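> test case, fold it:
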Amino acid sequence: MKALLHRHRELCERAVDPLEIAVGLEAHGVTDRTAARYRHRDVFSLAEELHARVPHNTERPSPEPRPLPVPRVRAGRLLLTLVPGALGAATVTGLRLAQGTPRLPVALGGLLAVALATRAALRHSPLAGPPGTRAGRTVSGTRAGRPTPGARAGRTTIGTRVGALGTLCTLWLLGYALLGDGLLHAVLTGGPDAPPTGIPEGPWPTATAPALALLLACAPAAWCAHLLAAAAHRGLTDSRTLRQFTAAMTPRLLGTYALFLAALAALAALCGTALHQPAAYPQALTLGALLLPARLLTVRHHRRAPARALGAAALVEALALALPTAGRLPGCAFLAAPVQTLVDAGGEAAVPVLACGIAALALLRHAGRTLTRASAHAPAGAPE
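Okay, the predicted model is just below:
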């Protein structure tokens, strides 16, 4: 206990109550299991003892705790999240109006514009995370609670690689939502014999309605991320224990999740009606259910779990396309049997629904354990 107190003495001296110490300990990777080694039931109980052990100056009154800054977002940043959907709608309109060879330049230009707009929206909107949040990190590779330069460099390199993998998997999943079902149908029927034409009636059908709905969903996703940040602020201000904060944040997280899925379902219905295409609710909702918690975790520097979930879903979809193709080789027809069985039971949509649905459930469970912890929403400059 003396060693722990020495390591976190500055934190304990600056804290005005045990909750601040508990949040700081969590940010350093101290968990309830760690607290049990010090014969305490949880981190807050350990924080109470540390707070009691630190000498206090009784001559000066303790300063009043400063309220955490209310997370605010500029209207321009929220409007920026509307740009990907607007450019996606313009691209779909251009493809419908274009005839013959102009389709390819319109499609490529539209995809590039949408990609750049989405990148800007993710970097300069509530989807970039609340200002100043930091993730809880373990104390491995630290000296007296502070990371060594080698540990910081190693974490930066690993985080960059994991983030790049997550981005590539996200692009694959979005591309599959647009072209995957049509390509899988073509592969299972002996094709594809022609490249995609950008219309549902072509030899390689394109599902533009769910893809456009996902682009339009950037705006409600940003708003939901802002609501979650505001809920976390209220929880940090009102809660007096970590358990109380977790109990308050769990329904708020699930409510935010449900609100986003309801908005995505409405957008899918709108796009399906406007484009006279199937709304493809299962594909759109399962992919959206995977992407939202992945983004919320990523902006709080929990990149590994989202990258694994996105990678697993992308791998399943890639195998669904590769196995029937490999099954065309002599004596390898058995490779296509699992995919063919799944498609016969639920159609081509069963592949992305199964891949994204299972990954979304696993990631939501992880988010329920991670995003309901106070350390996930601790602002920069809070005592560590």
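> going forward, measure contacts between C-alpha atoms and count neighbours the same way
OK.
> buried residues in stretch 65-80, which are they?
By neighbour count on 16 or more other Cα atoms under 10 Å, the buried set for stretch 65-80 is 71, 77, 78, 80.
> likewise stretch 369-379?
370, 371, 372, 373, 374, 375, 376, 377, 378, 379.
> likewise stretch 43-52?
Per 16+ other Cα under 10 Å, stretch 43-52 contains these buried residues: 43, 44, 45, 46, 47, 48, 50, 51.
> next SSE downstream of the host helix or strand of residue 47?
Assigned by DSSP states H and E, residue 47 belongs to helix 43-53. Going down the chain from helix 43-53, the next helix or strand is helix 75-80, by DSSP H and E.
> so which elements touch that following helix?
Other elements packing on helix 75-80 under the criterion 3 or more Cα pairs under 8 Å, 6 or more residues apart in numbering; DSSP states H and E are helix 103-123, helix 218-238.
> packing partners for the next helix or strand after it?
Using DSSP H and E, the helix or strand that follows helix 75-80 in sequence is helix 83-97. Judged by 3+ Cα pairs under 8 Å, 6+ apart, helix 83-97 is in contact with helix 103-123, helix 208-216.
> pick the most buried one from those helices.
Most buried of the helices and strands packed on helix 83-97, by mean neighbour count (mean count of other Cα atoms under 10 Å): helix 208-216, with a mean of 26.
> just want the angle from it to helix 218-238.
Here the directions of helix 208-216 and helix 218-238 differ by 40 degrees (axes from the mean of the first three to the mean of the last three Cα atoms, to 10 degrees).
> give me the helices and strands touching helix 208-216, please.
Packing partners of helix 208-216 (3+ Cα pairs under 8 Å, 6+ apart): helix 83-97, helix 149-188, helix 242-275, helix 281-299.
> here is the second sequence; please produce its structure so I can put it next to the first one:
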Amino acid sequence: MPGGRRGDVGGSAAHGGTRGHGRGTVLHRDRAPAATPTPRRGAADPVRTLLHRHRELCERAVDPLEIAAGLEAHGVTDRTAARFRHRDVFSLAEEMYARIARGTGTPAPSRPEHRDEPRAGAGWIVLSLLPGALGAATVAGLHLTAGRIRPAVAAIGALSVALAVRALLRRGPLSSRGPGRTTGLRSPGARAWTCWLLVYAVLGDGLLGAAVGGGPDELPDGTATGPWPLTTVPVLALALACAPACWAAHLFAVRARRRLTVSRGLDEFAASVRPLLLAVFAGFLCALAVLLAVCGRVLHEPAGLAQTLPLGALLLLARLLTTHGFTHAPAVALGAAAWAEVTAQASVFAGRLPGCDPLAVPVDTLLTAWGPGSVPALACAAAATALLVHAARTLTRASAHAPTGTQP
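Take a look at the predicted model:
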């Protein structure tokens, strides 16, 4: 019996040499890189459930990037991808893309190169310059006319600039692209707050300064020296800044889309896009500051940097977020800034009522220290800061740049 066992062992060893050689061959094949991801079958296939859950997303996707953006929009992170035996969401998306094409028996749809990359078209370039041109013509008309003609010129000019901005927001980099994304600020409240902020930039400081002194005694006459002074530099600079805003949005969209194609993880993509967002934002503010200085010099009026730069920053961030499908935070930020200005104005007039003098003390103190422009400066700066922090989190997601609008 012991001998027999030794024989068996020897026999097994003899046969085991072949097995060992075969096993070595298998190990060698395992070390060879696979050209395409191998589907995992059976109960130990963690990707199959994810495929069933996001089958519609995978079937309509034209490349793995759209699947990766959709997965991120549904809360799948690089850490979550590790549970599916992948190093990041992009790797997981590549396997899902390959497996859904094999499962349907049809080849994966081809994606034209740079199909969804925004391009600088002549149409939106002209539209981006149109608000500034109409704004300059309106300001020139106000300086060349007097009497009853001036209010008509102001009304016609304001309407033409508004229509030009509306057309610009429907086309070009400042428009919303892709199914499932909004075209403009659909919320009536957001539109109303935006209009209020722009009207306040023209009339608000003059009204607040006159109200603190007991006025105004007359309606605005369209000049900067009247009883209710009219400020034209901020709105003219903002109208001219539509062109830099378009280029900023275009540059951000193009560069972010390109970095999406080369990134190998969500964290890597966010880390590369965040400096891009800050650079684009700073570049726009520099352009707006130059426009304010030039307009102030030409019109012989104060440039109003302190109150106009925060307003421009707030409007740009709100539009960038809206363009990429995030509309709630811009509406809240615009509303908060507008309410702060409304409250400041109302408190001054409420302080004239008997026994309500303390209501006007905070605004009076603020105006004594820093002037009427401090109210919109503080209101818009606080709202723009909050919106910048929000944009740094949302616009650095892959799903924010998905060409098919996969935001949840």
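> quickly check the buried residues of stretch 369-379 of the first structure for the two that are furthest apart.
Greatest spacing in these, by Cα to Cα: 370 and 379 (15.7 Å).
> from residue 221 of the second structure, how far off is the aligned partner of residue 219 of the first structure in the second structure?
Using TM-score structural alignment, the equivalent of residue 219 of the first structure in the second structure is residue 243. Going from residue 243 of the second structure to residue 221 of the second structure by Cα to Cα, to the nearest Å gives 30 Å.
> comparing the two, which residue is more hemmed in?
Remark: of residue 243 of the second structure and residue 221, residue 243 carries more neighbours, 22 against 17, as counted by other Cα atoms under 10 Å.
> how about the more buried one: what's its closest non-neighbour residue?
In space, and not counting its chain neighbours, residue 243 of the second structure is closest to residue 128: 4.6 Å by Cα to Cα, 6 or more residues apart in numbering.
> residue 151 of the second structure now?
For residue 151 of the second structure, ignoring the flanking residues on the chain, the nearest one in space by Cα to Cα, 6+ apart is residue 222 at 7.2 Å.
> what about the one you found, which SS state?
At residue 222 of the second structure the chain is in coil, as set by DSSP: H, G, I helix; E, B strand; the rest coil.
> what's the match for it in the first structure?
Match for residue 222 of the second structure (TM-score structural alignment): residue 198.
> return the residue of the second structure aligned against residue 296 of the first structure.
Applying TM-score structural alignment, one finds that residue 296 of the first structure aligns to residue 320 in the second structure.
> burial of its match, as a residue count?
For residue 320 of the second structure, the neighbour count with other Cα under 10 Å is 25.
> quick one: it from residue 239 of the second structure, how far?
From residue 320 of the second structure to residue 239 of the second structure the distance is 17 Å (Cα to Cα).
> next: residue 86 of the second structure.
As judged by Cα to Cα, residue 86 of the second structure and residue 239 of the second structure stand 49 Å apart.
> ditto for residue 295 of the second structure
Going from residue 295 of the second structure to residue 239 of the second structure by Cα to Cα gives 11 Å.
> buried sites along stretch 274-284 of the second structure?
Buried, per 16+ other Cα under 10 Å, within stretch 274-284 of the second structure: 274, 276, 277, 280, 281, 284.
> average gap between it and the first structure?
Stretch 274-284 of the second structure differs from its equivalent in the first structure by a mean of 0.7 Å after superposition (mean Cα distance after the TM-score superposition for the first structure).
> the closest residue to the match of residue 296 of the first structure other than its chain neighbours: neighbour count?
Using Cα to Cα, 6+ apart and skipping residues adjacent in sequence, the residue nearest residue 320 of the second structure is residue 249, 6.7 Å away. For residue 249 of the second structure, the neighbour count with other Cα under 10 Å is 24.
> repeat that for residue 297 of the first structure.
For residue 297 of the first structure, the number of neighbouring residues by other Cα under 10 Å comes to 23.
> for residue 157 of the second structure, give me its contacts.
Applying Cα atoms under 8 Å, 6 or more residues apart in numbering, we find residue 157 of the second structure in contact with 134, 135, 137, 138.
> what's the counterpart of it in the first structure?
In the first structure, residue 157 of the second structure lines up with residue 110, judged by TM-score structural alignment.
> next one: residue 265 of the second structure
By TM-score structural alignment, residue 265 of the second structure lines up with residue 241.
> secondary structure element for the closest residue to that match other than its chain neighbours?
The shortest distance from residue 241 of the first structure to any residue other than its chain neighbours is 5.9 Å, reached at residue 19 (Cα to Cα, 6+ apart). Taking DSSP H and E as the definition, one finds residue 19 of the first structure inside helix 18-27.
> residue most distant from the centroid, the first structure?
Relative to the centre of the first structure, and counting by Cα atoms, centre = their mean, the farthest-placed residue is residue 59 at 48.5 Å.
> residues contacting that residue?
With contact set as Cα under 8 Å, 6+ apart, residue 59 of the first structure has no partners.
> reformat the buried residues of stretch 65-80 of the first structure into JSON lines and put distance to residue 32 of the first structure next to each item.
Listed next are those as JSON lines, based on distance: Cα to Cα, whole Å:
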{"residue": "71", "distance to residue 32 of the first structure": "29"}
{"residue": "77", "distance to residue 32 of the first structure": "38"}
{"residue": "78", "distance to residue 32 of the first structure": "38"}
{"residue": "80", "distance to residue 32 of the first structure": "41"}
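> right, I'll call it a day here.
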